[in-house]
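1. Provided below are the primary sequence and the corresponding predicted coordinates.
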Amino acid sequence: MTTRMEGLDTLLAAPHDGTFGEMTPPIYQSSLFGFASYAEFEDRMAGRSDRPLYSRVQNPTVSAFEQMIARLEATEAAVGFASGMAAVAATLFALVKPGDRIACITHVYPDSYRLMERMLRPWGIEITYHPPEQFERESDLLAGARLAYLESPNSMMMEVMDLQVVAGHARRHGALTVFDNSWATPALLNPVALGIDLVIHSASKYISGHSDTVAGVVAGPAELIGRLRDLTLPLLGAKLAPFEAWLLLRGLRTLETRMRQHGGTADLFVDRLATRPEVTRVRSPGADAAPGLRGRSGLLSVELSENISIPHFADALRLFRLGVSWGGFESLAVPAAITLKQAGEQNAPQRFGVPPRLVRLSLGLESAEDLWKDFVQALEVAKN
């Protein structure tokens, strides 16, 4: 593990040290890279050189993004992928084999769950699901497990865990820990500092911040990242493209500033939601919710009372759009009940216990007061 010496704002604002003094890395939009001599070519193929060879496995623009993520997460290395799910799949396929067990957090990101159930389980990999308190309380939960797959907070339900305690349990039993840090980003949480082995980001979310990029990235020790580079990155082929890497570098420059605004809007909502009789519960962990967490992101969930028609509430929203994903400049709402309509997943919310009257909100970069007015007027329209 490395230690991040710079403040996040300073690190993110650091200019690219380029040939012509450019502030941002250029886009190397090339599929391959040539060599000046036989010896130079041989050195690269034999692993004695790390210069670019082929953009399916290495590209200078992608490398610049990977290096920035490694610095932000204070890890030795990072590797980019074409999507968050590509990052999840590449990590699990590289680290588990038939007969292994994955201990997974309950209410995990739905497509991570589908990957485990529809692909890994049929291949002979056991998956067990456990709530955060069980990971913390039962020190032998990870006995015999190959890997713990974690989120804090987890999807929709926003439950948190003490990562340092869980990482300690994992080390005692020789289990790897993989943590999805898409909710907090390095601006609010550095899991490796708490003992986590590998950190995954859906870079499509806050790291991009502009809703124009689909990407993923994994950060961690050089040895584990090397396994992904050697096996699943080249052979599955879900590489990060140079243009997307350039957009992600663009997004990273404003990550700290954007996260402050997202969090400030969330703070306003959390305070005011407590006064609304139509809201029965707010799920939005803040800085005091778990060790290592330094603030609140803009993704939260609310549960609405029985006298609110959720379809009418959703249709009455004007600034909030209805849509999946989160972390961009725009505000979004996702009613949990509507996720039942996804093909083949009609029983998923009941199976995982997600309240049917829960609505997930992604608070964007619009005026916090304007967003609050929109939320309140939609409540008024939707009253039975």
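-> Cool, the structure landed.
2. make it CA atoms for all contacts and neighbour counts henceforth
-> OK.
3. so Ile127 sits in a strand?
-> Yes - assignment of Ile127 by DSSP: H, G, I helix; E, B strand; the rest coil places it within a strand.
4. number of nearby residues for it?
-> 19 (other Cα atoms under 10 Å).
5. Kindly provide the distance from it to Ala143.
-> Taking Cα to Cα, to the nearest Å as the measure, Ile127 falls 14 Å from Ala143.
6. which residue packs closest to the residue nearest the centre of the chain, ignoring adjacent ones?
-> Nearest to the mean C-alpha position of the chain, by Cα atoms, centre = their mean, lies Ser182 at 2.2 Å. Spatial nearest neighbour of Ser182, chain neighbours left out: His201 (4.8 Å); criterion: Cα to Cα, 6 or more residues apart in numbering.
7. so who does the residue nearest to the centre of the chain touch?
-> With contacts defined as Cα atoms under 8 Å, 6 or more residues apart in numbering, Ser182 is in contact with 200-203, 205-206.
8. Secondary structure element for it, which one?
-> Element membership for Ser182 (DSSP states H and E) is empty, with no helix or strand holding it.
9. Between the two ends of stretch 42-53, how far is it?
-> Span of stretch 42-53 from end to end, Cα to Cα: 11 Å.
10. just to revisit the earlier point, right, and the residue nearest to Ser182 touches Gly84 too?
-> Yes - using Cα atoms under 8 Å, His201 is in contact with Gly84, at 6.3 Å.
11. got another, please set it beside the one above:
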Amino acid sequence: MKPVICACVVSRPSPEGDVDLSYILNHLGEDRERYFGAVVPPIMQSSIFAFPTVEAMRAGFADEYGGHLYTRGNNPTVAILRKKVAALEGAEDCLMFGSGAAAMAAGVIACLAAGDHVVCVAKPYSWTRALLRDLLARLGVRTSFIDGTHEDNFATAIEDRTRLIVLESPNSMTFEQQDLASVAQLARARGIRTICDNSYATPLNQSPIALGIDLVVHSATKYLNGHSDVVAGALCGSEELLRAVFKGPYMTLGAILAPHDAWLMLRGLRTLTIRLRQIATTTAEVLAFLQGHPLVRKVYSPHADGNPQLALTQAQLRGASGLITIELDVDEVAAVERFCNALQRFLMTVSWGGYESLAMPVCAVFPRTTPMSGAATPSLRLVRLSIGLEEPDVLIADLEQALRKI
């Protein structure tokens, strides 16, 4: 049966009412009268900004968050992008970073001190896990990794020193989700902050802040930029929280987004709704093909027929993205390699969310001698596909011929 997937919406509900996405993407923050009526915002490729008087410079130092003193803190081109991403997420403000990992790290570090405890979902992005398990553990922060698909596990894991809950819904490999509203309610009742990676869904298809989450992270490298030519991250939330992030890890660590990269992201955002609509439509057809193929043991997708969280998908997500992970029905890594090596329209690489279709075999991360399945590693039968803007029949034909090579 062909799955029914909502591609994406052109306006979405928010606490303030309907959001005009076309206005946000094309006009919000542009202030064209300040730039000679230029339709496209200029790239403010300046590291520093001058002041006419000492008093004006003193004011610049006093509020670098809201002004322009040094591009390591704030930059006019980046500021336009901040406004747009914040509006898309329904947040008061946004900080842009040089990567999604930097955005997550800054948000997490700003919420914690030595001796604190974190609750995190069991299978977050690898660098989020490394941040919590390796780096912050050296500084006296403990983390409990739990199965976040069951709400009761959060309440069980919370301790007296728990200060933060880290969520990723859905994650980007096997797409486990958390009931964001329920977790947010539990956390706020106990004075615990929440942060959620929303990269898979994008602001078009999920609104964690509207569900009560404090901070929202994006690997803006993915769908927000959408052209595989910028590495970027976004952190959205209240101005109060983001000012604390700005004064702490943002300014201290300096993982900023360059003005030219911000300008490329502004260009990428113009087509966000169109790209996601096409990607979701194609993904539905590819998903239907894969779910019926005898050489595919299992298909992972929030919208897959066999997803045990399908009801949560329908309640929490407004639409689909282009990620699908397949588990091939094979007994050796060489068969997985034959499939991947035979693909002609899927580029074999890391990341996802661009205009091009991609394939990421899990087995490439591990030595060839690694067992096919084991407690210490995910199944080496897994191959993640990122569906791009190619026509669905072209991608399905390519998958079909590659599956025959197994």
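-> That came through fine. This one's a predicted model, so the numbers in the text were calculated from it and none came from an experiment.
12. now what about the TM-score between them?
-> Put the two chains on top of each other and the TM-score (TM-score structural alignment, normalised by the length of the first structure) is 0.93; 378 aligned residues with a Cα RMSD of 2.2 Å.
13. The second structure: which residue goes with the residue nearest to the centre of the first structure?
-> Residue pairing (TM-score structural alignment): Ser182 of the first structure is matched to Ser199 of the second structure.
14. What's the separation between that match and Glu337 of the second structure?
-> In terms of Cα to Cα, Ser199 of the second structure sits 28 Å off from Glu337 of the second structure.
15. Could you do Cys120 of the second structure as well?
-> 33 Å.
16. more neighbours, those two?
-> Cys120 (25 against 17).
17. Trace Ile324 of the second structure over to the first structure, please.
-> Using TM-score structural alignment, Ile324 of the second structure lines up with Leu300 in the first structure.
18. picking up where we left off before, next, the residue nearest to Ser182 of the first structure: secondary structure please.
-> Classification of His201 of the first structure by three-state DSSP places it in strand.
19. Return the residue of the second structure aligned against it.
-> Under TM-score structural alignment, His201 of the first structure pairs with His218 in the second structure.
20. Please, which helix or strand holds Lys373 of the first structure?
-> According to DSSP H and E, Lys373 of the first structure maps onto helix 368-381.
21. what's the matching range in the second structure for that helix?
-> With TM-score structural alignment as the criterion, helix 368-381 of the first structure aligns to 392-405.
22. Also stretch 76-89 of the first structure?
-> Stretch 76-89 of the first structure covers residues 92-105 of the second structure once aligned (TM-score structural alignment).
23. ok, and what's touching that stretch?
-> 78, 82-83, 85-87, 127-128, 131, 197, 217-221, 231-239, 242, 246, 255-258.
24. What lies in contact with stretch 138-146 of the second structure?
-> 112-122, 132-133, 136-137, 153-154, 157.
25. So how do I select the buried members of those residues in PyMOL?
-> Typed into PyMOL, the line below selects the buried ones among the contacts of stretch 138-146 of the second structure, using 16 or more other Cα atoms under 10 Å:
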select buried, resi 112+116+117+118+119+120+121+122+132+133+136+137+154+157
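26. Just the contacts of stretch 138-146 of the second structure: which are in strands?
-> 117-121 (DSSP state E).
27. Out of those, which is nearest to Ser172 of the second structure?
-> Nearest to Ser172 of the second structure among these, counting by Cα to Cα, is Val121 at 12.7 Å.
28. hmm, back to that, mean shift of the helix holding Lys373 of the first structure relative to the second structure?
-> In the superposition against the second structure, helix 368-381 of the first structure averages 0.7 Å from its aligned positions (mean Cα distance after the TM-score superposition for the first structure).
29. Show me what counts as buried in that helix.
-> So for helix 368-381 of the first structure, counting by 16+ other Cα under 10 Å, buried means 368, 371-372, 374-376, 378-379, 381.
30. Mind putting those residues into JSON lines with distance to Asn307 of the first structure?
-> Shown next, in JSON lines, are the buried residues of helix 368-381 of the first structure (distance: Cα to Cα, whole Å):
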{"residue": "Ala368", "distance to Asn307 of the first structure": "26"}
{"residue": "Leu371", "distance to Asn307 of the first structure": "22"}
{"residue": "Trp372", "distance to Asn307 of the first structure": "20"}
{"residue": "Asp374", "distance to Asn307 of the first structure": "18"}
{"residue": "Phe375", "distance to Asn307 of the first structure": "16"}
{"residue": "Val376", "distance to Asn307 of the first structure": "14"}
{"residue": "Ala378", "distance to Asn307 of the first structure": "13"}
{"residue": "Leu379", "distance to Asn307 of the first structure": "10"}
{"residue": "Val381", "distance to Asn307 of the first structure": "11"}
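31. what's the overlap in contacts for His201 and Gly84 of the first structure?
-> 216-217.
32. More neighbours: which of these two?
-> Ranked by neighbour count (other Cα under 10 Å), His201 of the first structure and Gly84 place His201 first, with 29 against 25.
33. quick one: that one and Leu248 of the first structure, what's the gap?
-> Note on His201 of the first structure: its distance to Leu248 of the first structure, by Cα to Cα, is 12 Å.
34. just Leu340 of the first structure next, same as before
-> 32 Å.
35. Mind checking which of those two has more residues around it?
-> Leu248 (24 against 16).
36. check contacts around the counterpart of that one in the second structure.
-> Per TM-score structural alignment, the equivalent position to Leu248 of the first structure in the second structure is Met265. If you count contacts by Cα under 8 Å, 6+ apart, Met265 of the second structure has them with 81, 224-225, 230.
37. from what I can see, Met265 of the second structure looks like it's in a helix, true?
-> Yes - per three-state DSSP, Met265 of the second structure lies within a helix segment.
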